[in-house]
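In: Below are the sequence and a predicted model for it; my questions follow.
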Amino acid sequence: MKKAEGSLRIAIVGMGPRGLGALEALRALRCEGDAPIRVDVFDPFPASGAGPNFDPDESQLCLLNIPHRDISIRPPEYSRIGSFANWLPHDPDPDAFPARADLGRYLEDRYEDLRGQETYRLTRHACRVDALKRDGDGWLLQVSDQWHGPYDEVLLTLGQPKVCPDDQLAEWQQHADGSRGVLAQAYPAARLAEAAAEWSGKSIAIRGMGLSAFDVLRVLTCAQGGRFENGRYIPSGREPERIYPFSLDGKPPFPKPATQEIDERFTPTEAETNAFTDAMPKAAEADVTTAKLLINTAITPVALRVLSEHGAEASADRVLDWLETEWDQPGAQEEDGPLDTLLSGMALAEAKAPPTIGYTVGQLWRKWQDQIRAGYNPAKTPPDTAKALLGFDEGLKRYSYGPPLSASRELRALIEAGLVDLALATDPEIETVSDGWALSKGYASATVGVMVDAVLPSPDLGAVRTPLVSQLLEEGPLTPLAEGLSADTAADGRIIDTQGQPAHGLCLLGRLALGSVVAADSLHDCFGEASRRWARGVLDRQTSHP
């Protein structure tokens, strides 16, 4: 197939926030008078710019884990769409956490704004790409039995594709097909709410106690007519009889600081941030031992200052001991049970208790997310160091990615109302029975007829069921950075093949590149430097290969 004459031609596979961020970055770097870029977008999901995670049709009960005051995904200067706060029809409470659906509609508008830009000739294909192959200097994309292209550049922004279920989930799927038990997914929440209307009076378990579990709890209660009022839950009578959330450690995540004033207690000084900014790229390129030392040395004095200023007893040795444990056994420092963890987290978020080392380190890590990505993502990180840094980041998410305080208060109210029971929260024994699942832990036990899976799968390339990813793994050039990590990519997103060479014009951004990049789950990362590096790479390659 011969390439058509004309301007640069790009294909973007997946048009959620990351695909949108990449297009905006490319538009921002183009010069006035440049020939329009021909862009074909391939995505079967209808909400371009939003994607499934921010589906505009999703339940309003599903909230971001970022308050309005921290949403800084401002559009480029050329855009006709303002900031999210200005786009809303009302002035938002800066401490409130918006609905994901509202943000999705905003991102849709940003995509529509791009369609009106003269920089692009934008064509959307509401279909899935099944395969990809080289065609001379370009790439061809297969959709069903048709090939599209050739394209000078292909960008894969696939988000979280479908994966093969883990062993436990696969067993449960088979069990649900042959028993009276029901296995449901947390999302789409609107679909879960419809199904939950038939579960009144049943006992339900939730697999996972992360952010998704809070959405599930609202669907099982508020979406069934209940409401929270003055710190209490007022039931409608259509709720399940009992809800049993559980996870490996049984501990809910810690809520973020309740107000901007409390949050500012954890803000590092400019000099402290500069020191961390200097340490991060060095750590990313170092061996594991050196990387840990550099990160610990940058964090310890800042954490110690915050703790001392706000009434906590701490020493440099105690902070270092906490950090050393966190590298090897994240969460092992915390011995509280599920309920005490919930209550202590609320007290920390409200500043009713002095900050702990963990809460302080977690908030600092959250505030340094841009510096973490800026130092790590362009670096060529040794695989063992990548595993260590990603594990450290993942462990700290119980603090840095915490829910709004309101979600923790809702959980407490549901416990006090007798709807939620945490007696089986910590890694219970689970057996399949004819009526569903039998859970037990110590002297506590329960049989549930419904199991809701609220666990986000890991971005293991080998488990991905998307045909395109499977094909690229089998035939190349896609390869994992190392066992247990995701795709090997260059700083500008180009896929690194099995020979260690970057594939010309074939790039991947986002979660499926974890290991090559860090903190890719953040919404802000979609509109950050990763997208700009990709855009600069595209334009540089166009210049060098006219």
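Out: The structure has been received and is ready for your questions.
In: Every contact and neighbour count from this point should use C-alpha atoms.
Out: Fine.
In: and the longest helix along the chain, how far from the chain's centre?
Out: If you go by DSSP state H, the chain has its longest helix at helix 288-309. In terms of C-alpha atoms, centre = their mean, to the nearest Å, the centre of helix 288-309 is set 25 Å apart from its chain centre.
In: List the contacts of that helix.
Out: 265-266, 268, 272, 275-276, 279-280, 282-285, 313-316, 319-320, 323, 327, 354-357, 360-361, 364, 384-385, 388 (C-alpha atoms under 8 Å, 6 or more residues apart in numbering).
In: Which of the residues you listed are buried, as a PyMOL select command?
Out: Here is the PyMOL command that picks out the buried ones among these, judged by 16 or more other C-alpha atoms under 10 Å:
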select buried, resi 265+266+268+276+279+280+282+283+284+285+314+315+319+320+323+327+354+355+356+357+360+361+364+385+388
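In: Which of the contacts of helix 288-309 fall in helices?
Out: Among these, DSSP H puts 272, 275-276, 279-280, 282-285, 316, 319-320, 323, 327, 357, 360-361, 364, 384-385, 388 in helices.
In: Show me what counts as buried in stretch 216-235.
Out: Under 16+ other C-alpha under 10 Å, the buried positions of stretch 216-235 are 216-224, 226, 232-235.
In: here comes the other one, which I'd like you to weigh against the first:
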Amino acid sequence: MAIIGMGPKGLYALERLLAQIKYNTIDQCIEVHIFNADENFGSGNVYAKNQPSYLIMNYASSNINAWIDETPKPIVQQPLSFIEWLKENKVDKRSNSYLDFAPRAIVGEYLNTVFKELVSNSPESISYYFHPNIVADIKKTGDKFQIKEQSDSNYLSDKIDNVLLTTGHLGAGADFISEQPASSFINFVYPTKTKLKDVKTGKVVIRGFGLTCIDTVLELTEGRAGIFKSGSSNKMKYLPSGKEPNCIYIISRSGLPMFPRNSSEEEIERLVYFTEENIEAALKLSFVDLFLPLIKKEFYFQYYKIAFKIKNLELKFDEDFETVTAQVTEFHSKFPEEEKYCWDQLIDPFHGQATIYNDQLIEYLKFLISEAKKGVHASPIMAAVGTWRKISPIFNKYYSFGRLDAKSHALFDRDYFGLFNRLSYGPPIINTEKLIALAEGGLIDFSRVRNAEIIHNKKNGYELILDKKSSSFRRNAENYDTGKIKIDTVIDARIPRGIDRRPKSLFSNLLTKGLLRSFKNKNNGYYEASAVDINKSGKAINANGTLEDNLSLYGTPTEGVTLDNDTLSRTRNNFASIWAQNVIQDIQNKNKQNLFNNTINVH
């Protein structure tokens, strides 16, 4: 069998496979081929253990656990959660900082340790074959598969009974540029030390304003010997080394940053409107008509629950939402100075502005930090945006496998997936503080963060311009040097959802030959997601509409059919356990068939 992609998801699948082999006393010889883009088995590129310490998680250490609490138990005698492993191996008694948000490299070291433990504790009947290379293609001959690596023109001679695809992201597309010289265009930043080492000290544009953007910024500043220091007023300042780019421009579709999160990783207590009971009572699973109104009500209630608490009052829940809004109206009549909740203001405080000015965005980042430091139990706005983290697991049940109607599915993918990620899954506060320090020091320029585009031509190279269609561009062209800025390097820091469809990529090849097919939501309409079709066990559905019983997907390749796979989660969209059970069942069935055939031959 083969596992293609040995990052966290591949690791989890291997763990369940070994647990099932031991539990079912499978003692026959089994070959396990493990493919990974490089030698970071267990961690993958994003969590590679050779990364610098300033690249830190946005996921609390307390949530990380490579082991799952289910039967059969792991083959390792003392499986340690990340926190337990940290306390035994990494945490200095004088500092517990890793117990909040750890460096990504430390998480990678933990995952790599788990991988080594699994391999070393495996039954002797298992033979491992490690392939540190990108898989370019798979072909099926009869009921077996053959795999071709990117560095080889031929398929490997080994014939594989069962394949699991858990590949992560290898890069973003380049849809906004017609030509991409390798020296000045970077489409994937991990590992940052390697991918960004040749970026010149000129003007840089980063496309995307998420977590990958922050990692990129830190690599180009702190990674080049710059130093962040806190002054007497706890205001962070940046001391440049002179090796940084002259200026870093950040651009994105919304032009808005992610909400930072505090280290306590607090969560709201419970949902009151967005409940399965209310959803199941609906006749139609429409995002606009059902889910969005419930989401808005929940955000509203959680916001005012904290606003009331701050004034030593209690907002009383009522199924009749007008009863709640009446309490809020009375609240504001008593406290007119208190900020009123507004959905539109929450999701875009610069609504209606074609451009966002540098100083505006810096002040907004400072506001977000002040609220994040209060946490969800003391900041109404953080309680509101933290609501999505509670909603997401429930919504996933109705999003997955086309339960939403086609129009709703398309709308959520286009307009709301990114929005909720921005509101609820942002960076640790310290990383936002670093962005502010860099902007105030002039190394980051936010003036083009919204309504800007990159153009490329052979004569002038890359140029950053404001959207010519916007009134702001026409009004401010003179102030922006006729709207054009010459750029030396373009970095795509967006992480695409779903599968990589670039020509000659693995998934493109598998779609072309019909081993996979695109997922099409035909529920009261039509929508083709950036995903491949699978059944509820994670098994691939081929171009003929039949199951590929021995070709399964898990993690990133299932996005678009499932929602938010959460790379480090053992329970979210857990196809690993199902896959391992199916592999064992297949082995047992073949053993029974062989025993039957041998019995027939004897007689």
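Out: Done, it's in. Keep in mind the model is a prediction, meaning the values are calculated, not measured.
In: Please state their TM-score.
Out: With the length set by TM-score structural alignment, normalised by the length of structure 1, the two chains reach a TM-score of 0.81; 516 aligned residues with a C-alpha RMSD of 3.8 Å.
In: Quick one: the helices in the stretch 501-603 of structure 2, in order.
Out: Assigned by DSSP state H, counting those that start in this stretch, the helices in the stretch 501-603 of structure 2 fall at 506-513, 575-602.
In: deepest of those helices, which one?
Out: Burial of the helices of the stretch 501-603 of structure 2 is given as mean neighbour count (mean count of other C-alpha atoms under 10 Å); helix 506-513 ranks first at a mean of 19.
In: how about that helix, aligned to which bit of structure 1?
Out: The aligned range for helix 506-513 of structure 2 in structure 1 is 468-475, by TM-score structural alignment.
In: after superposition, how close is the matching stretch to structure 2?
Out: Compared with structure 2 after fitting, stretch 468-475 of structure 1 deviates on average by 1.8 Å (mean C-alpha distance after the TM-score superposition for structure 1).
In: which residues are contacting that stretch?
Out: 129-132, 461-462, 464, 478-479.
In: can you rerun that using 7 Å?
Out: With C-alpha atoms under 7 Å, 6 or more residues apart in numbering as the test, stretch 468-475 of structure 1 has contacts from 129-131, 478-479.
In: For the counterpart of Glu118 of structure 1 in structure 2, which residues are in contact?
Out: Counting by TM-score structural alignment, Glu118 of structure 1 lines up with Ser122 in structure 2. Contact analysis of Ser122 of structure 2 by C-alpha under 7 Å, 6+ apart lists Leu18.
In: Tell me which helix or strand Ser122 of structure 2 sits in.
Out: Per DSSP states H and E: Ser122 of structure 2 is located in neither a helix nor a strand.
In: what's the matching residue for Leu553 of structure 2 over in structure 1?
Out: So Leu553 of structure 2 corresponds to Leu508, using TM-score structural alignment.
In: what about its match, neighbour count?
Out: 25 (other C-alpha atoms under 10 Å).
In: Also Glu334 of structure 1?
Out: A total of 11 residues lie near Glu334 of structure 1 under the criterion other C-alpha under 10 Å.
In: Report the secondary structure state of it.
Out: Following DSSP: H, G, I helix; E, B strand; the rest coil, Glu334 of structure 1 is assigned to coil.
In: so how far is stretch 557-571 of structure 2 off the chain centroid?
Out: Distance, stretch centre to chain centre, for stretch 557-571 of structure 2: 8 Å (C-alpha atoms, centre = their mean).
In: List the contacts of that stretch.
Out: Outside stretch 557-571 of structure 2, the residues that reach it (C-alpha under 7 Å, 6+ apart) are 8-9, 64, 66, 68, 166-167, 396, 399-402, 497-499, 529-532, 555-556, 572-573.
In: Same check on stretch 220-237 of structure 1?
Out: With C-alpha under 7 Å, 6+ apart, stretch 220-237 of structure 1 has contacts from 193, 196-197, 238-239, 413-414, 417.
In: now with 10 Å?
Out: 59-61, 189-190, 192-197, 199-201, 204, 214, 216-219, 238-240, 243, 406, 409-419 (C-alpha atoms under 10 Å, 6 or more residues apart in numbering).
In: This completes my enquiry, with thanks.
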